[in-house]
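Enquirer: got a sequence here, can you model it:
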Amino acid sequence: MNLGYDYERTEIRSGMKITWQIPLCMDDGVVLRADLFQPVEGPAVPVIMSYGCYAKGQAFQEAYASQWQSMVEEFPEIETGSSNAYQCWELTDPERWVPHGYAVLRVDSRGAGWSEGIQDLWSERETLDYRACIEWAGEQSWCDGNVGLLGISYYAANQWLVAATQPRHLKAIIPWEGASDCYRELYYHGGIRCTFLDSWLPRQVPMQYGQGERSRRHPITGEPCAGPVTLDPDELAARRVDKRSDVKAHPLSDDYYSRVVTDFDAVQVPLLSSANWGGQGLHLRGNIEAYGRSASRDKYLEIHGLEHWTHFYTDYGLDLQKRFFDRYLKGNLAAWENQPPVLLQVRHVDGFRARAENEWPLARTQWTSWHLDADGGFSAASGAQVGTMSFGPDDDGLTFVSEPLSADMEITGPLSAKLFVSSASGDADLYVVLRLFDPQGQEVAFRGAMDAYTPIAQGWLRLSHRELDTALSRPYRPVLRHERRLPTAPGEIVQAEVEIWPTSLVVPAGYRLACSIRGRDYEYQGQVDPARQARHRYPSKGCGPFLHNDPDDAADPALWGPVTLHVGPDYPSSLLLPVIPPR
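Expert: This next block holds a predicted model:
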């Protein structure tokens, strides 16, 4: 433990009572640091809390300048009613909550920002710390005993895990776009390693505790955002777990992941799970799975679009957050009165339309099999012609295209693919992509959470990982066990069920649906608008940073032979689409 001198101090600023760098001592002696924003005077209030690795003192406008500028240009409301001096990446603005009768507590996670210790991202140790911080906050004189959790991405994913430990003072959570199963949603998609970690982890090193004078400065206090000490790079490396190496060493869903997979039966706190249709590759599945499987009696699902962070800050998102917490942290029943269990921003080619629903998947769904035909067609009519088509792991694969739709058709819900395939080499990686083409034959792609040009939906499967969890699987949502490999004999025809992450789109009449079956990541081939691209930190080629290009993961020669897709009456390769009839 290295407290140094006491960095904690309190001041009145911007109409708030702010206490900087509060020390929180964990059970093993490691000291975490927190910043507290609260009303200047008055009774104890509920606390909105966050715990994460992005450094609580790092300004959104500086660290993520392009994203901030693009967001406020489209939604200028975000800059009104606040000085925005306390905006932090993927965290709420205290100036919008303290006047509303809340305190905001930001905790740097272990080994990040101003918090000491060995940094072990997405770990059981972080969950234990988070629980301790919640219980500490709930017992302070400035808290009325009610703690709520709020934040995006990392600040959301860890909410599921800590909620399952059932802290006494935790009364409500809003996980805004946060994964709930690290193996299936972050590290391995369908058993294929996602290299998001490889691009994301280096971006977190400048926020590790010990970067000190090398880190950005807090815009208010002038302190380094990554701690009061400056350590050399070798010592910094020794103070963080090599998560990438750990994940690569555990390609199956073994005990290594068991402590960071949410126990949904233990999640009983009221929750508002907020997802993003464009979150292909991270978070979308987690929010929807957690909503459906959590044991909470008071649970709500909201699904929107646009970028990963945008609606968290807009008036639309802020209104949802305030009304939910007013109900479950303050007991204001009227604030959440008549709120539907499910609120969908249904996607159209020209925007979104809000619609209330009662359940997920929607009870009126017409589950419809769209078949992949030997002539390259894609339709609800069962193909009578037997055929085989082959593709390699490096080419563009196979694309099946529908006739122009005769009427508008809504697809909203989870999807799945049933494919009959054989591999010449004994294994294969399958990428299933649902796409849209306009009447002129141009592909229509959508603004996604982390990419400006996403297709309608995507799914992934390594053929040797095709074993299903029969207890959890449904026809519309196959769940894979990932506990062992089931290789095939060269040329052996097997049935593979592919989970395709949920989606929503009203397909206009005259447009065509298409399904691509590939051996590598989808890539958008249309013209890219630089202004649209500027909203994101990664190249907009259709998948953002959620790529599957680890050469070690693909080194097995069994993955590099041609793959044959079989279609026809005996091999009904198809996609199950959630067609929603008009009300």
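Enquirer: contacts and neighbour counts: CA atoms only from here.
Expert: Noted.
Enquirer: now do the strands in the stretch 451-583 of the chain.
Expert: Here the stretch 451-583 of the chain has its strands, by DSSP state E, counting those that start in this stretch, at 457-462, 494-507, 512-518, 563-567, 574-580.
Enquirer: of those strands, which is nearest residue 11?
Expert: Evaluated with CA to CA, the strands of the stretch 451-583 of the chain place strand 494-507 nearest to residue 11, the distance being 46.9 Å.
Enquirer: run this one through as well so I can compare:
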Amino acid sequence: MKSAHSSWETPDPGYWTKQGYIIVRTDERGSGQSPGLLDTMSRGTSEAFFDVVEWCSEQPWSTGKVGLLGISYFAGTQWRVAARKPKGLAAIIPWEGMSDYYRDRVRHGGILSDRFIDFWWKNGVQPNQYGMPGRAARKWGRDTIEGDLDKATLEQNRRNQTLDTVTHKFRDEDYYKTRDYSPEDITTPLLSVANWGGILLHLRGNVLGWMRASSEHKFLHFIVGRHDLPFYYAHCARLQRSFFDCFLKGNDEDGWKSGKQPRVKLCLREGDAGVDDPERELLFPHREEIDWPIPDTTYTKYYLTAEQQLSTTSQSNVTSFAYDAMEGKPLCFTHKTSARLEITGHIVAHLTVSASRSKADASPPSDIDLFVTLRKLDQSGNEVYFTGTMGDPVPITKGWLRMSLRKTNATNPGHHKYLPYRDYFSTDVEKIAENEHYEVDVEIWPTNVVLESGQSLVFEVAGHDTQGVGKFSHEHPEDRKPEDFAGINSIHIGGNHSFITLPVIARG
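Expert: This next block holds a predicted model:
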């Protein structure tokens, strides 16, 4: 569903104009042909987006109703402008788009996800800055109409995200506060489309943005596949059009307002569709639900055992497993199923952890970074991979936590037994003491997977990135200083010390 006028991650004019829609693309402030300060995801860009929406609604060729549609950045910006309630905004479709700049994109559990930020900035943003010389020669669109800018002016006219995200660590800093907003302010009809494979960027934001939005008409769909493909599938374009036909044109043949459409629609990852194989992925079954999290979810504890298994029964004997924080092999705990097991929803890992120096003359660690992963193995013990954002093989899902930012805020409405809420404020920092035991809840990103009898679920704990992280790794030397983290980490098990809580759906 792409034409000659299509561009990356945006709706295709070749399709939409034939359906009676006008497509407006705008270069964000400081990029392309728009002068100004280049400062992505900032308050200024949201204010400019607000003006664009209102301008569109006032044009003589406009019905007065505006819809927003796009993938990734062009989805993430929708949440922010919708919360500002611009005149004319009638519907939004954030398709694979984060809603929380700090938690979804920059700092997973407080840990800087630097590699993708660096990749995105250097390959997608800075080369397109307003006034950047040589764009046409590099096939980055036309050169700036008003002429090139010199190096000093270009540097003055941008906020470098690769530097800002290293410097700014906490949500109570102005850098994040000025980017923050309340999803509860969103009342616009919305269709949030989350990709189960987006386990390091957009998945969480699509789900939590939907959960927090106050819209009367809001829908949550889950898909699979490479980040840039499903948006353009014919059946997905029809879905988008149906939603906009209802809320922009008043044509509700498909029942978005009447209740005919499901509030939540799942793609069930049952079986093995391979990696980056669209034809096989389209064979995954779907199921409709009335809400999210699924109301009849059975939250089930699986305890870590001395045999490195996962058991629904806790053990009385207490022991521990240790690993090197910076380079050690991950610890793995396995549950082999004896019957079909569906896991759909939010997962929490409740762990008892400690840290110690690796040798007597070393300095004791003052912090722990926890990297946790869920994996699926087939009956032969081979891992079943899923399609990640860039078509890469990924596990079921992942989660993270920096122990010095472990403090939760149980008074926040977003805090649930299945989803711990953290402010990540500078005032929350609590360093750890050597050999002290700490109990902590680690948020694991929402997921779906179905295991058949004889297949296995693996829970993995490490002090660093493991397979499946792709271009979203956490490895910045300023954020992961050996003097803070190097040493031996231990997971303590037995009794109620360490377990994961899985959202089990007991249906056939």
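Enquirer: can you give me the TM-score here?
Expert: Remark: TM-score between the superposed chains equals 0.91 [TM-score structural alignment, normalised by the length of the second structure]; 479 aligned residues with a CA RMSD of 1.7 Å.
Enquirer: turn the strands of the stretch 451-583 of the first structure into CSV, including distance to residue 345 of the first structure and mean neighbour count.
Expert: Formatted as CSV, the strands of the stretch 451-583 of the first structure follow (distance: least, CA to CA, whole Å; neighbours: other CA atoms under 10 Å):
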stretch, distance to residue 345 of the first structure, mean neighbour count
strand 457-462, 16, 24
strand 494-507, 9, 24
strand 512-518, 21, 22
strand 563-567, 35, 24
strand 574-580, 14, 23
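Enquirer: including distance to residue 186 of the first structure, could those go into a markdown table?
Expert: As requested, these are exported to a markdown table (distance: least, CA to CA, whole Å):
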| stretch | distance to residue 186 of the first structure |
| --- | --- |
| strand 457-462 | 13 |
| strand 494-507 | 13 |
| strand 512-518 | 21 |
| strand 563-567 | 26 |
| strand 574-580 | 24 |
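Enquirer: closest one to residue 419 of the first structure among the ones you listed?
Expert: Going by CA to CA, the one of those nearest residue 419 of the first structure is strand 494-507, 5.2 Å.
Enquirer: the closest one vs strand 457-462, what angle?
Expert: 170 degrees (axes from the mean of the first three to the mean of the last three CA atoms, to 10 degrees).
Enquirer: strand 494-507 of the first structure vs the second structure, average distance?
Expert: Mean deviation of strand 494-507 of the first structure relative to the second structure after superposition (mean CA distance after the TM-score superposition for the first structure): 0.7 Å.
Enquirer: what stretch of the second structure does that strand fall on?
Expert: Mapping strand 494-507 of the first structure onto the second structure (TM-score structural alignment) gives residues 438-451.
Enquirer: to residue 321 of the first structure, which of the strands of the stretch 451-583 of the first structure lies closest?
Expert: Closest to residue 321 of the first structure of the strands of the stretch 451-583 of the first structure, according to CA to CA: strand 494-507, at 22.8 Å.
Enquirer: off-centre distance for that closest one?
Expert: Offset of strand 494-507 of the first structure from its chain centre (CA atoms, centre = their mean, to the nearest Å): 17 Å.
Enquirer: what's the answer for stretch 211-230 of the first structure, then?
Expert: For stretch 211-230 of the first structure - counting by CA atoms, centre = their mean - the centre lies 29 Å from the chain centre.
Enquirer: with stretch 262-270 of the first structure instead?
Expert: Using CA atoms, centre = their mean, the offset of stretch 262-270 of the first structure from its chain centre is 18 Å.
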